[in-house]
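Chemist: my questions concern the predicted model and sequence given below.
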Amino acid sequence: MPSIHRQSAMPTVVTKPAGPRKERVVGFVKGEVTGISRPANIAESWALYDFEMHARACAECRNPYDVHRSGRQLCDEGHRLAQQVAHFLYMKRDGEAYSTEEEDRQVVRVEIQPTYEEARGLLRAIERGIRHRRQFVSMDRSYHIAPRLPLRTKNQKPVQPVQVEQAPALPPRPKGNHEQYEWPASPRQAVINVAKRGSLYESDMEEQRRNFAKYNIEVREPSHRDMREHRHSGYYR
């Protein structure tokens, strides 16, 4: 019986020479991330909008960055609106706007609309003024200052203040008879000491008193009848 030779095929693994293995490199941002980014809030948006609309229509405030570089100043209204923007925002040298108040002790980057070119130019001008020590927007408020007094001369004596003594206020007058008030007594007249006048003065006063008691002086006026008679006689003519 013919023998049958069974050929068995073993699975073989074909291996290819492996090339140099590439290592993965995980990159990290240099430095610690300490800032956050957010859109402008309501107060910041209104401040940016007000200055943007004003600068577009004002010839003195248009392109505030060039205004600062040329040494010019904003108008009064533009300067007031710029103060509002600087109260909320500022810009760094990287060209990004940041909030003046931190959140959770982190710097907050504020996203400004790309169409607000005048507002961005204002923040750039403020940042440039800080670097060059040429303040573009003053944050000091204006106060009314009274005119100064003239300088004193060397021989001028200081003016002493005059003290005016006011009399004590009297109590209100009584409205009815059932209420009684104690009114202050009228000022007394000065009493003259007669003893200092001398003996001659005393004798004269004593004589006047005796004569006054001796004579009864009466003052009479002419009657209407006497006046008519004298008038007809021509006495009063």
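Modeler: Perfect, I can see it now.

Chemist: contacts, neighbours, all on C-alpha from now
Modeler: OK.

Chemist: give me the next element, helix or strand, following the helix or strand Arg124 falls within.
Modeler: Arg124 is part of helix 117-131 when elements are defined by DSSP states H and E. With elements assigned by DSSP H and E, the helix or strand that comes after helix 117-131 is helix 199-214.

Chemist: may I see the buried residues of the helix or strand just after that following helix?
Modeler: Using DSSP H and E, the helix or strand that follows helix 199-214 towards the C-terminus is helix 224-233. By neighbour count on 16 or more other Cα atoms under 10 Å, the buried set for helix 224-233 is empty.

Chemist: now do the contacts for the closest residue to Leu89 other than its chain neighbours.
Modeler: Closest residue to Leu89 apart from its sequence neighbours, by Cα to Cα, 6 or more residues apart in numbering: Ser99 at 4.7 Å. Counting by Cα atoms under 8 Å, 6 or more residues apart in numbering, Ser99 makes contact with 88-90, 107-110.

Chemist: could those go into TSV alongside secondary structure, neighbour count and distance to Gly121?
Modeler: Formatted as TSV, those follow (DSSP: H, G, I helix; E, B strand; the rest coil; neighbours: other Cα atoms under 10 Å; distance: Cα to Cα, whole Å):
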residue	secondary structure	neighbour count	distance to Gly121
Phe88	helix	17	15
Leu89	strand	21	13
Tyr90	strand	21	11
Val107	strand	17	21
Val108	strand	21	20
Arg109	strand	21	17
Val110	strand	20	15
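
Chemist: closest to His232 among those residues?
Modeler: Ranked by distance to His232 (Cα to Cα), the contacts of Ser99 are led by Phe88 at 108.1 Å.

Chemist: test my guess that the closest one contacts Ser45.
Modeler: No: using Cα atoms under 8 Å, Phe88 is not in contact with Ser45; the gap is 9.8 Å.

Chemist: Asp66: how many residues sit nearby?
Modeler: Number of residues near Asp66 (other Cα atoms under 10 Å) recorded here: 14.

Chemist: how near is it to Gly121?
Modeler: Distance from Asp66 to Gly121, counting by Cα to Cα, to the nearest Å: 8 Å.

Chemist: and if you look at Asp76?
Modeler: 18 Å.

Chemist: ok, the two, which is more surrounded?
Modeler: Gly121 (19 against 11).

Chemist: excluding its backbone neighbours, what's nearest the more buried one?
Modeler: Tyr65 is the one closest to Gly121 (Cα to Cα, 6+ apart), at 5.0 Å.

Chemist: this is the comparison structure:
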Amino acid sequence: MNRLWSRLGVRALSVGLLAAGLGGGLYLGHGQDDQQQSSQATLVAQANAEEIALLKQREADHAAARAYRRTAEDAAAEKAAGEARQAAANARKLEVKVIADAAATKKAADAKKAASGGAVPYAGHIPSSCNDFSGSRQIGCALMLDAGFKIDQFPCLDKLWKRESGWNYSALNKSSQAYGIPQALPGRKMAKFGADWESNPATQIKWGLDYIEGRYSSPCGAWGHSQEVGWY
């Protein structure tokens, strides 16, 4: 009987040890699987982190490149604008110089011509309605229109100054010393319209028209007075 219990005890102990071994093996197997899965998850996380970091670095590099290009483009645009402004300023200076040189040349030519006894040429606009006339008469027609008179006043002005001076800018009345196309008395009165009053028909005509407007209102008014009394 004792032997039987001994055998049963040994068997029970063996079964228990076997079960414990199997349980431990299963536990160890599960532990190894968990450890392997944890390692794989760590590797995946590291790979994802590295990829994200690489993408961020690339984006930063692209942003830096775009910023550099913008800076370079802005600098180039500013340089081009500066060069354009400088070119425009140089062109304006050149234009001013050309105009000044032309004016100085004309002034010198006019002075030379005046000194030699010639009339100063007229550089103003001649309306088409004055094209039938020439010389001082054409200038007189143009300046009369500029002064605000109508073209129908010119026949009166033409007759008036034909009688007074023959439209001769250097006409001198030796007895009265009246001078020029409008026979200003004295002639230096015409300096009001220019220092070249002795040789510039336009200066004389401007003075004459101003005188007529102030005293007779119109060329025909002056001509009517001249017809009545012989002078204006």
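Modeler: Sure, I can see it. These numbers come from a predicted model, not from an experiment.

Chemist: tm score of chain vs chain?
Modeler: Overlay of the two chains. TM-score (TM-score structural alignment, normalised by the length of structure 2): 0.19; 73 aligned residues with a Cα RMSD of 6.0 Å.

Chemist: quick one on the thing from earlier: specify which member of the contacts of Ser99 of structure 1 is nearest to Pro39 of structure 1.
Modeler: Closest to Pro39 of structure 1, out of all of the contacts of Ser99 of structure 1 and judged by Cα to Cα, is Val110, at 5.5 Å.

Chemist: now the spatially most central residue of structure 2: how far from Lys159 of structure 2?
Modeler: By Cα atoms, centre = their mean, the mean C-alpha position of structure 2 lies nearest to Ala88, the distance being 8.4 Å. Distance check for Ala88 of structure 2 against Lys159 of structure 2: by Cα to Cα, it reads 52 Å.

Chemist: which SS class is the residue nearest to the centre of structure 2?
Modeler: Following DSSP: H, G, I helix; E, B strand; the rest coil, we place Ala88 of structure 2 in the helix state.

Chemist: against Ala81 of structure 2, how distant is it?
Modeler: 10 Å.

Chemist: just checking, Leu48 of structure 1 touches Ala86?
Modeler: No: with contact taken as Cα under 8 Å, Leu48 of structure 1 and Ala86 are classed as non-touching, separated by 9.7 Å.

Chemist: now the helix or strand where the residue nearest to Gly121 of structure 1 lies: buried residues?
Modeler: Per DSSP H and E: Tyr65 of structure 1 is located in helix 64-69. For helix 64-69 of structure 1, a neighbour-count test (16+ other Cα under 10 Å) marks 64-65, 67-68 as buried.

Chemist: could you dump the residues you listed to JSON lines with distance to Ile126 of structure 1?
Modeler: Formatted as JSON lines, these follow (distance: Cα to Cα, whole Å):
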{"residue": "Pro64", "distance to Ile126 of structure 1": "9"}
{"residue": "Tyr65", "distance to Ile126 of structure 1": "8"}
{"residue": "Val67", "distance to Ile126 of structure 1": "11"}
{"residue": "His68", "distance to Ile126 of structure 1": "9"}
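
Chemist: nearest to Arg80 of structure 1 among the residues you listed?
Modeler: Pro64 (13.6 Å).

Chemist: looks like that closest one contacts Gly121 (just checking).
Modeler: Yes: the criterion here is Cα under 8 Å, and Pro64 of structure 1 meets it with Gly121 at 5.7 Å.

Chemist: C-terminal to the helix or strand where Leu55 of structure 2 lies, what's the next element?
Modeler: Here Leu55 of structure 2 sits within helix 2-115, counting by DSSP H and E. Going down the chain from helix 2-115 of structure 2, the next helix or strand is helix 135-146, by DSSP H and E.

Chemist: what's that following helix packed up against?
Modeler: Applying 3 or more Cα pairs under 8 Å, 6 or more residues apart in numbering; DSSP states H and E, we find helix 135-146 of structure 2 packed against helix 154-164, helix 201-216.

Chemist: out of these, which comes closest to Gly24 of structure 2?
Modeler: Per Cα to Cα, nearest to Gly24 of structure 2 of these: helix 201-216, 130.2 Å.

Chemist: for the closest one, list every residue counted as buried.
Modeler: Buried residues in helix 201-216 of structure 2 (16+ other Cα under 10 Å): 201-212, 216.

Chemist: please apply the same query to stretch 43-53 of structure 2.
Modeler: Going by neighbour count (16+ other Cα under 10 Å), nothing in stretch 43-53 of structure 2 comes out as buried.

Chemist: burial measure for Asp204 of structure 1, as a count.
Modeler: Around Asp204 of structure 1 there are 10 other residues, counting by other Cα under 10 Å.

Chemist: do the one 5 residues further on as well
Modeler: Neighbour count of Arg209 of structure 1, defined by other Cα under 10 Å: 11.

Chemist: who's in contact with it?
Modeler: If you count contacts by Cα under 8 Å, 6+ apart, Arg209 of structure 1 has none.

Chemist: distance of it from Ile126 of structure 1?
Modeler: 102 Å.

Chemist: then Asp50 of structure 1?
Modeler: For Asp50 of structure 1, the distance to Ile126 of structure 1 equals 17 Å [Cα to Cα].

Chemist: ok, which of the helices and strands packed on helix 135-146 of structure 2 comes nearest Tyr68 of structure 2?
Modeler: Of all those, helix 201-216 sits nearest to Tyr68 of structure 2, with 66.4 Å by Cα to Cα.

Chemist: just to revisit the earlier point, of the contacts of Ser99 of structure 1, which is the nearest to Ala213 of structure 1?
Modeler: Minimum distance to Ala213 of structure 1 across the contacts of Ser99 of structure 1 is 102.4 Å, recorded for Phe88 (Cα to Cα).

Chemist: rewinding a little: just the closest of the contacts of Ser99 of structure 1 to Arg231 of structure 1, please.
Modeler: Phe88 (104.9 Å).

Chemist: how close does that closest one get to Tyr65 of structure 1?
Modeler: Taking Cα to Cα as the measure, Phe88 of structure 1 falls 19 Å from Tyr65 of structure 1.

Chemist: more crowded one of Leu48 and Ala86 of structure 1?
Modeler: Leu48 (26 against 21).

Chemist: what packs against the helix or strand containing the more buried one?
Modeler: Per DSSP H and E: Leu48 of structure 1 is located in helix 42-57. In terms of contacts (3+ Cα pairs under 8 Å, 6+ apart), helix 42-57 of structure 1 is packed against helix 76-88, helix 117-131.
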